[in-house]
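S.K.: quick one, what's the 3D model for this:
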Amino acid sequence: MAFLMRLTGSIVKWNEQKGYGFVKPDSNAKELFIHIKEFDWRPEQGQKISFVVGRDKQGRPCAQNAILYGDYLKQQKGSSINYVGFVFIALFLIAMIYLVLSGLLTIWVVPVYVLMSLLSFSFYWYDKDAAQRKAWRLPENMLHLIDVSGGWIGAILAQQRYRHKTKKISFRVGFWLSVLLNLGMLYLISQNQML
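M.R.: Just a heads-up that it's a prediction; the model follows:
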């Protein structure tokens, strides 16, 4: 599923008892229905929000995945590119090329990293999409297992592309520990090649 562009608007009607209301987009488009399940706070009439336009079960357009507008602005300001991750990937790739060309590492390691990175990227995409849809999420340990198996390059790219799993400190610590563990295993493999 493609990720939809976020819009901004205001809650112009809200029925607290029934748990639904209507959002008027800033673009002067038609008011959109929104249900209480699309919020992670108690909404009030007049609040400014960011949202995506989706479809309800009958196929009608509605507002989904609401974020309080101030929080949305904070997300936008905090969404700058993390160049540390890209530099780390570049240094790793240079080291990998050196190890393969010098015979310290067999070439079969390269497709393993490529495949695991593609798998990791797709899992992060799925988890981000599931979070937006409020659907079943992947366990964090599953993401760490893929990363420690060589998928951490895809994980860094997905984290930057989808702005996913970049804030939670416990996850970030676990992620970088899985990267270090993977590099440690790669080192042991290269040492065995030398024997």
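S.K.: alpha carbons only for contacts and neighbour counts from here, please
M.R.: OK.
S.K.: and the closest residue to residue 182 other than its chain neighbours, what does it touch?
M.R.: Excluding its sequence neighbours, the residue lying closest to residue 182 (Cα to Cα, 6 or more residues apart in numbering) is residue 148, at 4.9 Å. Neighbour list for residue 148: 178-179, 181-182 [criterion: Cα atoms under 8 Å, 6 or more residues apart in numbering].
S.K.: now the second one, please; I'll put the structures next to each other:
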Amino acid sequence: MRMKGKLVKWDTEKAFGFIAPNGGGNHIFIHKTAFSNRKRTPQLDDVITFTLSKDKQGRNCAADAMYSGEKIQVKQAKSVSKFSIYLSLLFVSAMTIASILGNVPFKLLYVYVGLSLITFTMYSFDKSKAQRGDWRTPESTLHFLSILGGWPGAAIAQQILRHKSKKKEFRFIFWITVILNVTALAWLLSSHGVHFIEIFR
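M.R.: Sure thing, here's the model as predicted:
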């Protein structure tokens, strides 16, 4: 759920300020990087819509902020990364075909599909918590699920749910987990991992 408020303080030099939410309550911290339109300089009394998030210290802050009147649907649609979705679907499809041909154990395919569903659900829960201002799921937990094999579900969730898709640091670590997982899979399917692959047969 998006919130709405008025910008009551802005430090141009430090590029941050505070929003007074409509209906009252504590002022919400906002950094310029939270705005989708960063070309515009925030001004006092600007009406802003935003989602409630948490910073690294667990404090409330604004995210996905837009000036009142801007079209959120159009901007979000343009930012969806089809590459992540196609890559995930291509990977799962390739695993499925390889399983049918007998090159990959079906149990290993089930592990990837199961973990992807669990990871997608965790992203959904975390976004819901962020919107309510509740205690968030640690990013380390999401990355752990990805490196175990849930990265296809994570990649799809980031784009479909529009969650964790704009944080560069998070995305960087996420793609590292993808590379590590795929590398481990390649080793497992090679002659070096033949003894370990038996676990899934």
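S.K.: still on that earlier bit, hmm, which of the contacts of residue 148 of structure 1 are common to structure 2?
M.R.: When those are mapped onto structure 2 and checked using both residues aligned by TM-score structural alignment, their matches' Cα atoms under 8 Å, the preserved contacts are 178-179, 181-182.
S.K.: just the buried residues of the residues you listed.
M.R.: 178-179, 181-182 (16 or more other Cα atoms under 10 Å).
S.K.: could you export those as TSV, including secondary structure?
M.R.: Output for these, formatted as TSV (DSSP: H, G, I helix; E, B strand; the rest coil):
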residue	secondary structure
178	helix
179	helix
181	helix
182	helix
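S.K.: in structure 2, where's the longest helix?
M.R.: Once structure 2 is assigned using DSSP state H, the helix that runs over the most residues is helix 106-132.
S.K.: so which residues make contact with the following helix or strand past that one?
M.R.: In the C-terminal direction, the helix or strand that comes right after helix 106-132 of structure 2 (DSSP states H and E) is helix 139-145. The set of residues external to helix 139-145 of structure 2 that reach it, using Cα under 8 Å, 6+ apart, is 115, 119, 122-123, 151, 154, 170, 173-174, 177.
S.K.: which among the residues you listed gets closest to residue 196 of structure 2?
M.R.: The closest of those to residue 196 of structure 2 turns out to be residue 115 (Cα to Cα; 19.3 Å).
S.K.: roughly how far does that closest one sit from residue 45 of structure 2?
M.R.: The span separating residue 115 of structure 2 from residue 45 of structure 2 equals 46 Å under the rule Cα to Cα, to the nearest Å.
S.K.: higher neighbour count, the two?
M.R.: Neighbour comparison, residue 115 of structure 2 and residue 45: the larger count goes to residue 115, with 21 against 14 (by other Cα atoms under 10 Å).
S.K.: please name the nearest non-neighbouring residue to the more buried one.
M.R.: Taking Cα to Cα, 6+ apart, and ignoring the residues beside it in sequence, residue 115 of structure 2 has residue 150 as its nearest neighbour in space, at 4.4 Å.
S.K.: for residue 53 of structure 2, what are its contacts?
M.R.: With contacts defined as Cα under 8 Å, 6+ apart, the neighbours of residue 53 of structure 2 are 60-63, 130-131, 133.
S.K.: redo that, cut-off 10 Å
M.R.: Contact analysis of residue 53 of structure 2 by Cα atoms under 10 Å, 6 or more residues apart in numbering lists 28-29, 59-64, 127, 129-136.
S.K.: how about the residue nearest in space to the middle of structure 2, nearest residue that isn't a chain neighbour?
M.R.: In structure 2, the residue lying closest to the centroid (Cα atoms, centre = their mean) is residue 164, at 2.4 Å. Closest residue in space to residue 164 of structure 2, ignoring its immediate chain neighbours: residue 158 at 5.7 Å, by Cα to Cα, 6+ apart.
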